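**Q** build me a model from this:
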Amino acid sequence: MKKSIMLWSAPLLFLAACGNNAENNSEENGGAAEANEPENTEEADDTSEEASDDTVEIEFWHGMGGGLGDTLEALVDDFNASQDDYYIQPEYQGSYEELLTQFRTVGGTETAPALVQMFEVGTKYMIESDYITPVQEWIDAEGYDVDQLEENILSYYTVDDQLYSMPFNSSTPALYFNVDKFEEAGLDPNNPPRTFSEIAEAAEALTDDDTYGFSMLGHGWFFEQLIATQGQEYVDMDNGRSGDATEVTFGGEEGLKVYEWLDSMNEAGTFEYFGRDWDDLRAAFQNGDVAMYMDSSAGTKQAVEDAPFDVDLSFVPHADDIDPNGVVVGGASVWMGSGISEEEQRGAWEFMKWFNEPDVQAEWHVNTGYFSTHPDAYDEEIVAEEHKQFPQLTVPIDQLQETVPSTATQGALITVFPESREQVVTSLEALYQGTSPEEALQQAVEGSNRAIEVSGRAAE
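**A** Predicted structure coming up:
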């Protein structure tokens, strides 16, 4: 197959890996609106009944448009109908980046919302903003059993043993593969490749005149996963969780293994780069142009339904000679604003508890593809029926629940994540054009460290 490198000059939009652009507007994002829902840039119509004079109205800003926005509106309607004390008013604010900008302008003022959804890479800003009330305060005051929720989702939003926000829409990457192509190439789809070398060997077997074996989107979220599963932190200071990060730590052997792995397949002609746009890579997979790639777990059902061939999923690839540590969640959480009345805070807290109930989470998982924050939701009949029809949905759940808790798989807290992700993607594009793995990785390290340094000086 003739090799062509597709480079994109447009600025990279960032996830929510998962994961708002990894999941926000392209599918979820959060990694945006998940891939299984159409994007909608218009605010959803308010079809809810008005709050009565006796109810406490609670403003809820969110970044979900399209079908996901409709699902969120229905979720809120169910809560409003379940009791008479509080009325949640959802308000769509655009993409996660736009939502963060809007919140920055009003945070701490009387016009700030009581509840705000924020993508995971905005976590450090939110914690340091003084515009929020940590949900840990309500957990402690009420004795709420947070241990009933999914540990490997809670961990991202937990700092110094304090849960700052309530996880809402969470997903991770997974390996998607074309079952038909596997069988044609003599590969066993029931035993998909897991290690870097196994992926490379499978990619060689899958590559022909019409199909490349493997591809990876131009998005930093996936690189973060590939080093986290090696147990490597992204930045120092315990991945930015014991203090402000001063430099990245992905420039060692763990990061180099990733760059060398991608370089070897690119040089062998078994890898093709389809750019930074999620839809372009998904279209390449659906068209049979590539047989294996990584995508957000939230797009599982849509990928299975859209493909003219059988699709299955496996865990994120890991380097040889290691025991994989697992994945880092992407997506978003819901934060409680500060400076609002105690009544509003109580209502916000009641909503947070309610949407984490197993029956509510079961509906959320089935209707959106996001993980359930409450593991008991997977025992609900509606989920069992969905998983029977789409067994592929269980693969990312198993991967999440098998993840080894550590600061590496918690995910990094860094204020310049978008800038660092841009540096990583730019360096990988240089790699695909012939830059050596060592030099390309060093470019990402130096560019990220400059961004961290500049940010640190500005904060002084």
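
**Q** C-alpha from now on. contacts and neighbour counts both.
**A** Noted.

**Q** first to last residue in stretch 332-347, what's the distance?
**A** End-to-end span of stretch 332-347 (Cα to Cα, to the nearest Å): 20 Å.

**Q** what comes into contact with it?
**A** If you take Cα atoms under 8 Å, 6 or more residues apart in numbering as the criterion, stretch 332-347 is touched by 16, 29-30, 56-58, 85-86, 107-110, 112-120, 130-135, 164-170, 348-349, 352.

**Q** for the comparison step, fold the sequence that follows:
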Amino acid sequence: MKKMTKCVFTFAFMLTVATGCQTNDEEEATANEPATEQEENNDSNMETNEQDDVIEIEFWHAMGGGLGDTLEALISDYNASQSDYHITPEYQGSYEELLTQFRTVGGTDTAPGLIQMFEVGTKYMIESDYIIPVQEWINRDNYNITQLEENILSYYMVDDQLYSMPFNSSTPALFYNKEMFEEVGLDPENPPSTFSEVAEAAELLTNDDTYGFSMLGHGWFFEQLISTQGADYVDEENGREGDANEALFGGEEGLRAFEWLANMNDSEVFNYYGRDWDDLRAAFQTENVAMYMDSSAGTKEMVDNASFEVGVAYMPHADEVERHGVVIGGASVWMGSGISDEQQEAAWDFMKWFNEPEVQAEWHVNTGYFSTNPDAYEEAIVHEEHEKYPQLTVPIAQLQDTIPSSATQGALITVFPESREQVVTSLEALYQGTSPEEALKQAVEGTNRAIDVAKRASE
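**A** Got it, this is the predicted structure:
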């Protein structure tokens, strides 16, 4: 982790006098004469003032590897595009590490002016008093947010106020091996869309070397199986009309999901590869599993790394209901509190720039994340990318087909990480033989305990 620095930097420069060959004695004598104290002060003040005019903003983020390289390249483009502001990116590790680090400095002089935060940290950020809602600058600037993707914006909207700017957004999708589909007589251009269709396809695809289906041990995917049925995860309109008091995912919607997974597990057409994304992706690439759910942001990498043709489809939904859609994952960018009005303006200027179609086109092509501005999909580089990787268009269509509601808007609770842990632990118990009813009950009770503990701690 890099050493923390202040959000605003002041640069002091020492004057350097360079002497060279002169064409005559008079010029040489003049060059070698010591400058007066007043002249030195005037020169120093002029150079320092030029630097002081550039407003520095530190941007804490969790983009490592190639994602970090893409982010830093775009920030360099922004810095070069104008001379008033300078954004300094600072990698802080994982989302969890970034949140922990921000909690220690939020509201202090060492806090950054821009902070990337994963979506389940939204409730904490709103209540922390460590941020400035971007709605304040939207209003001041008369910024038209309708130009941005509605089903991405909605997650970060609370009481009709936008608290942070969408940044890197993705949704889950169903990935499948098209060649295996053809081998067992399934139509690779007509992938399964319901729970029962996935189960039937998994049975056909399972053999001595391959399991038909798998799902990562991550609560995000279970949340999608709830939202696609149009059900809220917690009460109080998914925590958006007030602080949530209890989990609602223990109803018939959650039971359908648990029973679906349990039945496939009992039939041995499902295999659990654990909580590590790379383990499940490796199983798909080596054809040990024929279908699985993954983040849309991984589409391009999977297509490149697989030795077979990869298909991408919408998330499956329960047979008893119409598809409602998905909740976005990823992160947004927040404006830190405690910075001057000029620094706020600098942070806001970068936020606006990052959401321009040309910038978002570069972001989408190089990362696989959605464009926050749909106009980016009309850019030439995006058309070229989509021709090469038509799979990228499927999650975009799924996002835009999502029906806006509290269910697809996503839940807001401060204990989301704890709830996800409860869900995964319960799913693992399910795969070991615990009944769907009992496993689901454990997840609900664990989530409710976490909500109660958080409520008592805040009183």
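
**Q** hang on, the earlier thing: out of the contacts of stretch 332-347 of the first structure, which are buried?
**A** Neighbour-count burial (16 or more other Cα atoms under 10 Å) is assigned, among those, to 16, 29-30, 56-58, 86, 107-108, 112-120, 131-135, 164-170, 348-349, 352.

**Q** which residues of the second structure fall in strands?
**A** Assigned by DSSP state E, the second structure shows strands spanning 55-61, 85-91, 114-118, 131-132, 157-158, 161-162, 165-170, 172-177, 211-214, 289-295, 310-313, 329-336.

**Q** dump those strands into a markdown table; add distance to Ala361 of the second structure as well.
**A** Formatted as a markdown table, those follow (distance: least, Cα to Cα, whole Å):
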| stretch | distance to Ala361 of the second structure |
| --- | --- |
| strand 55-61 | 20 |
| strand 85-91 | 20 |
| strand 114-118 | 20 |
| strand 131-132 | 27 |
| strand 157-158 | 24 |
| strand 161-162 | 23 |
| strand 165-170 | 13 |
| strand 172-177 | 21 |
| strand 211-214 | 32 |
| strand 289-295 | 19 |
| strand 310-313 | 21 |
| strand 329-336 | 17 |
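
**Q** tell me the contacts of the closest residue to Ala203 of the first structure other than its chain neighbours?
**A** Sequence neighbours aside, Gly213 is the residue nearest to Ala203 of the first structure in space, at 3.8 Å (criterion: Cα to Cα, 6 or more residues apart in numbering). By Cα under 8 Å, 6+ apart, the residues touching Gly213 of the first structure are 202-207, 270-271, 290-292.

**Q** with Val106 of the first structure instead?
**A** Ala112.

**Q** among the contacts of Gly213 of the first structure, which ones are buried?
**A** Buried, going by 16+ other Cα under 10 Å: 202-207, 270-271, 290-292, out of those.

**Q** counterpart of Tyr155 of the second structure over in the first structure?
**A** Aligning on TM-score structural alignment places Tyr155 of the second structure opposite Tyr156 in the first structure.

**Q** residues touching the residue nearest to its match when sequence neighbours are not counted, list them.
**A** Using Cα to Cα, 6+ apart and skipping residues adjacent in sequence, the residue nearest Tyr156 of the first structure is Gln410, 4.9 Å away. Counting by Cα under 8 Å, 6+ apart, Gln410 of the first structure touches 152, 155-156, 328-329.

**Q** any chance of those in JSON lines, with distance to Trp364 of the first structure and neighbour count too?
**A** JSON lines is the format used below for these (distance: Cα to Cα, whole Å; neighbours: other Cα atoms under 10 Å):
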{"residue": "Asn152", "distance to Trp364 of the first structure": "18", "neighbour count": "22"}
{"residue": "Ser155", "distance to Trp364 of the first structure": "20", "neighbour count": "21"}
{"residue": "Tyr156", "distance to Trp364 of the first structure": "20", "neighbour count": "25"}
{"residue": "Val328", "distance to Trp364 of the first structure": "20", "neighbour count": "32"}
{"residue": "Val329", "distance to Trp364 of the first structure": "17", "neighbour count": "30"}
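
**Q** just give me the closest of the residues you listed to Asp398 of the first structure.
**A** Asn152 (11.5 Å; Cα to Cα).

**Q** quickly note the distance from that closest one to Val425 of the first structure.
**A** Distance of Asn152 of the first structure to Val425 of the first structure, computed by Cα to Cα: 26 Å.

**Q** from the contacts of Gly213 of the first structure, which is closest to Pro192 of the first structure?
**A** Nearest to Pro192 of the first structure among those, counting by Cα to Cα, is Ala202 at 8.8 Å.

**Q** possible to save the contacts of Gly213 of the first structure as CSV with distance to Gly231 of the first structure?
**A** Listed next are those as CSV, based on distance: Cα to Cα, whole Å:
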residue, distance to Gly231 of the first structure
Ala202, 25
Ala203, 25
Glu204, 28
Ala205, 30
Leu206, 30
Thr207, 31
Thr270, 27
Phe271, 26
Val290, 29
Ala291, 28
Met292, 24
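
**Q** so which of those residues sit within helices?
**A** 202-206 (DSSP state H).

**Q** present those residues as a markdown table; the columns should include distance to Leu187 of the first structure.
**A** What follows is those, written out as a markdown table (distance: Cα to Cα, whole Å):
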| residue | distance to Leu187 of the first structure |
| --- | --- |
| Ala202 | 7 |
| Ala203 | 10 |
| Glu204 | 11 |
| Ala205 | 8 |
| Leu206 | 9 |
